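>>> Okay, here's the prediction I keep looking at, along with the sequence it came from:
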Amino acid sequence: MDEPISDVEQYPAKYWHALDDGRIQCDLCPRDCKLHEGQRGACFVRGRVGDAMVLTTYGRSSGFCIDPIEKKPLNHFYPGSSVLSFGTAGCNLACKFCQNWDISKSRSFDRLLDQASPEAIAQCAERYGCKSVAFTYNDPVIFAEYAMDVADACHARNIKTVAVTAGYIHAQPRRDFFAKMDAANVDLKAFTDEFYVRQTGSHLQPVLETLQYLKHETNVWFELTTLLIPGLNDSIQEINAMSEWIVKELGTDVPLHFSAFHPDYKLNDKPPTPAKTLIQARKIALDAGLRYVYTGNVHHVAGDTTYCPACGTELIVRDWYEIKQYRLTQEGCCENCNTAIAGRFGQFAGQFGRQRIPVRVGAAA
């Protein structure tokens, strides 16, 4: 049974307004939830108490882990570096295939055992030598106020911030949120509105608008991920249409990751994605003009490797999350022909590798 929202710890939320009928409307994402006293939004973590909107997961996490940055996945954002990753609970989408459903669909705050202030998180990342902090596991859009405060604390210590998100957010909070982010991996879940409506309970257009905003109005480094689900979003026609849109609207330098689906949550009637489907999708996207296309959740070294788009040199050879070869200059250029590679690079000082290290942060600042 859900806890009454008045019984859980609350934090004042932004992005809402009062309606003439006595309800208040959440203006964070395109769901536009309209709430009476005591009601929660579709995300479960934002709700109404009195005449205001509150966030119930500020300072509360489902856990902290140190991961390789490639796991987000980000292949062009300080390769080999480590990232302190965490999430909260809830989600503003309703994906039937959610791979983190135990967190994103949680209706219990008992899972949120780790409490941490923004300053404590930044201190932890610095203590463990993490290049960045990632808001992940569930969509950080729904805990935007917390994520933005953590980002400020991180930037004060020269630590980068990463959002792993579906990009389902309204224009004003989008500006505020991404102004605090250095990088993002955005789930482009499919390229038809029918898929978004039937499988996620949302719509495609707001996600496309977020991607266009990131490309044309920010300096945020971003990469895309599409989870290919057999029979739902893996047709040659759809992958080709999506690839052509990316080339036209975002350019040829945006990395695209095709990831393998495994049956989970409410979508157990579909088989796992065959590796050949991902390899074919990668070829379609490369043929459409994209320069950096990757495969994920399968063992495919060619699909993990970054190639120079000019001379074809294997620049960063990966085997899962391990870097076997690194041939970029500190400025991010090909060592063979000096072509600049899109991304954020620096001095390569080794790699974090395939480790996953759980850590406790604590509430103290």
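Looks like it arrived, so ask away.
>>> hey, let's count contacts and neighbours off CA atoms from now on
Noted.
>>> Shouldn't Ile121 be within a helix?
Yes - judged by DSSP: H, G, I helix; E, B strand; the rest coil, Ile121 forms part of a helix.
>>> For it, which residues are in contact?
Ile121 is in contact with Val150, Cys154, Val361, counting by C-alpha atoms under 8 Å, 6 or more residues apart in numbering.
>>> now Phe258
Thr225, Thr226, Leu227, Leu228, Leu278, Ala281, Arg282, Val293, Tyr294, Thr295, Gly296.
>>> secondary structure element for Glu331?
Using DSSP states H and E, Glu331 sits in no helix or strand.
>>> got the contact list for it?
Counted by C-alpha under 8 Å, 6+ apart, Glu331 has contacts Ala340, Phe345, Gly346.
>>> The same query, at a cut-off of 7 Å, please.
If you count contacts by C-alpha atoms under 7 Å, 6 or more residues apart in numbering, Glu331 has them with Phe345, Gly346.
>>> quick one: it from Met181, how far?
21 Å (C-alpha to C-alpha, to the nearest Å).
>>> Just the helices from the stretch 201-350 of the chain, written as ranges.
Taking DSSP state H, counting those that start in this stretch as the test, the helices found in the stretch 201-350 of the chain are 205-217, 236-249, 275-288, 301-304.
>>> Out of those helices, flag the one nearest Leu35.
Closest to Leu35 of the helices of the stretch 201-350 of the chain is helix 205-217 (C-alpha to C-alpha; 22.1 Å).
>>> Go through the closest one and flag the buried ones.
Neighbour counts using 16 or more other C-alpha atoms under 10 Å place Pro206, Val207, Leu208, Glu209, Thr210, Leu211, Tyr213, Leu214, Lys215 of helix 205-217 among the buried residues.
>>> adding another structure so you can compare the two:
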Amino acid sequence: MTASAPPASRPGAAGGDAGYTARWWHPLPDGRLQCDLCPRHCRLREGQRGFCFVRRRSGERIVLTAYGRSTGVCLDPVEKKPLNHVHPGSSVLSFGTAGCNLSCKFCQNWEISTARSIEVLSVDAPPGSIVDQAARLGARAVAFTYNDPVVFAEYAIDTAHACHERGLLAYAVSAGWICAEPGLELFGAVDAANIDLKGFTEDFYRKITGARLRDVQDTLVRVREHTSTWLELTTLLIPGLNDSPEEVGRLAAWVVGALGADTPLHLTAFHPAHRMLDRPPTPVATLRRARRAALDAGLHFVYLGNVRDAEGATTHCPGCGAPVIVRRGYTVETYELDASGCCRHCGRRLPGLFDADDPGDSAAAYPWRVAPTGW
């Protein structure tokens, strides 16, 4: 059930300190208001905030306190999201807000995702200003990242619409723990998404992330079946917890059956962070074994991240096996696709978003090392 809130394309009915009226909530018989954005279904009394911290009850409505407030922006290569099948070599303006609806013990952006001092950490950044910055800096797209766009879905949707009005694309980087209706609106509004599939057991999800595997699987299937959004997945492999070839093989087999063999999977290395400082970094050998297991399960595109591994960064044509996109770090060194995204060797079209402008500004010069300033 969705409350009678303003459309996502307009600010909430009340502005200023009153906040932006959130969507996806309803009143309960006991007087509380239930948030229907994610499966936590936080039930709020006056003044209370949800688990994500950026949704608060104010009178007889729930407000999104993070709307139009960014904790940081940066110009990145699209490969950093990671999105390897989306206009390789192009630049993306990345931004996020405070807050998160998960509690991942290994979060590398925990200073942002667990932030409680929103006014101190954030700056005014309405959707139009973000798009203006992206256009001025020559970015091809805006990415919602750093924290999970699920918790600022209305803000992300409005920014995606503003991107499209200016001829830019919009990408989401998310854990995908979201209810059906807002999930379809959020992921349906963007052109591409990288969604974490953090492990493949409910026990791992419950103990390590505070979320539920089944809910994320449902989100992934809905994105595949009910939107035109290009989808890639990421799994962070943590030694001793979710890194066995057997578990990765089961995960990959599910992806093949539910989402398709052409769905790219990024297996990335864990580095100690936040509340998980007792685990060692993921060895490269572990990543390579996991990649082999995922390929053996039938996936066509399996990449390695957070490490330097030439083979694990290369895109091979599934038709002839030729290396058609060779990367060094985040830079595209060799690009063997034609203007329509077809392999120059055998003519097979690669799945993803490709066009005549690719690989964009890849090898020439990335301006993303300089963070934009001012709005």
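Okay, I see it. Predicted model only: the values in this text are computed from it and were never measured.
>>> which of the contacts of Ile121 of the first structure map to contacts in the second structure?
Here is what carries over to the second structure from the contacts of Ile121 of the first structure, by both residues aligned by TM-score structural alignment, their matches' C-alpha atoms under 8 Å: Val150.
>>> so the spatially most central residue of the second structure is in which element?
The centroid of the second structure falls nearest to Val173 when counting by C-alpha atoms, centre = their mean (0.9 Å). Assessed by DSSP H and E, Val173 of the second structure sits inside strand 169-174.
>>> Check which helices and strands that strand is in contact with.
For strand 169-174 of the second structure, the packing partners by 3 or more C-alpha pairs under 7 Å, 6 or more residues apart in numbering; DSSP states H and E come out as strand 141-144, helix 153-165, strand 192-196.
>>> okay, those in CSV with mean neighbour count and distance to Ala115 of the second structure next?
Putting those into CSV (neighbours: other C-alpha atoms under 10 Å; distance: least, C-alpha to C-alpha, whole Å) gives the following:
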stretch, mean neighbour count, distance to Ala115 of the second structure
strand 141-144, 28, 17
helix 153-165, 23, 18
strand 192-196, 23, 21
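>>> Could you dump these into JSON lines and include distance to Arg116 of the second structure?
What follows is those, written out as JSON lines (distance: least, C-alpha to C-alpha, whole Å):
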{"stretch": "strand 141-144", "distance to Arg116 of the second structure": "20"}
{"stretch": "helix 153-165", "distance to Arg116 of the second structure": "19"}
{"stretch": "strand 192-196", "distance to Arg116 of the second structure": "24"}
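>>> quick one: contacts for the alignment partner in the first structure of His87 of the second structure?
Under the alignment (TM-score structural alignment), His87 of the second structure pairs with Tyr78 of the first structure. Taking C-alpha under 7 Å, 6+ apart, we find Tyr78 of the first structure in contact with Arg344, Phe345, Gly346.
>>> how about the top strand by length along the first structure, which residues of the second structure does it hit?
Looking across the first structure with DSSP state E, the single longest strand is strand 221-228. Using TM-score structural alignment, the residues of the second structure aligned to strand 221-228 of the first structure are 230-237.
>>> Check stretch 158-173 of the first structure too.
Stretch 158-173 of the first structure covers residues 167-182 of the second structure once aligned (TM-score structural alignment).
>>> what's the answer for stretch 97-108 of the first structure, then?
Under TM-score structural alignment, the match for stretch 97-108 of the first structure is residues 106-117.
>>> Span of the matching stretch from start to end?
End to end - C-alpha to C-alpha - stretch 106-117 of the second structure spans 21 Å.
>>> Next: stretch 225-245 of the second structure.
Stretch 225-245 of the second structure: ends 28 Å apart by C-alpha to C-alpha.
>>> tell me, how many neighbours does the aligned partner of Cys42 of the second structure in the first structure end up with?
Aligning on TM-score structural alignment places Cys42 of the second structure opposite Cys33 in the first structure. For Cys33 of the first structure, the neighbour count with other C-alpha atoms under 10 Å is 20.
>>> Am I right that Cys33 of the first structure is in contact with Gln25?
Yes - contact criterion C-alpha atoms under 7 Å: Cys33 of the first structure and Gln25 qualify, at 5.6 Å.
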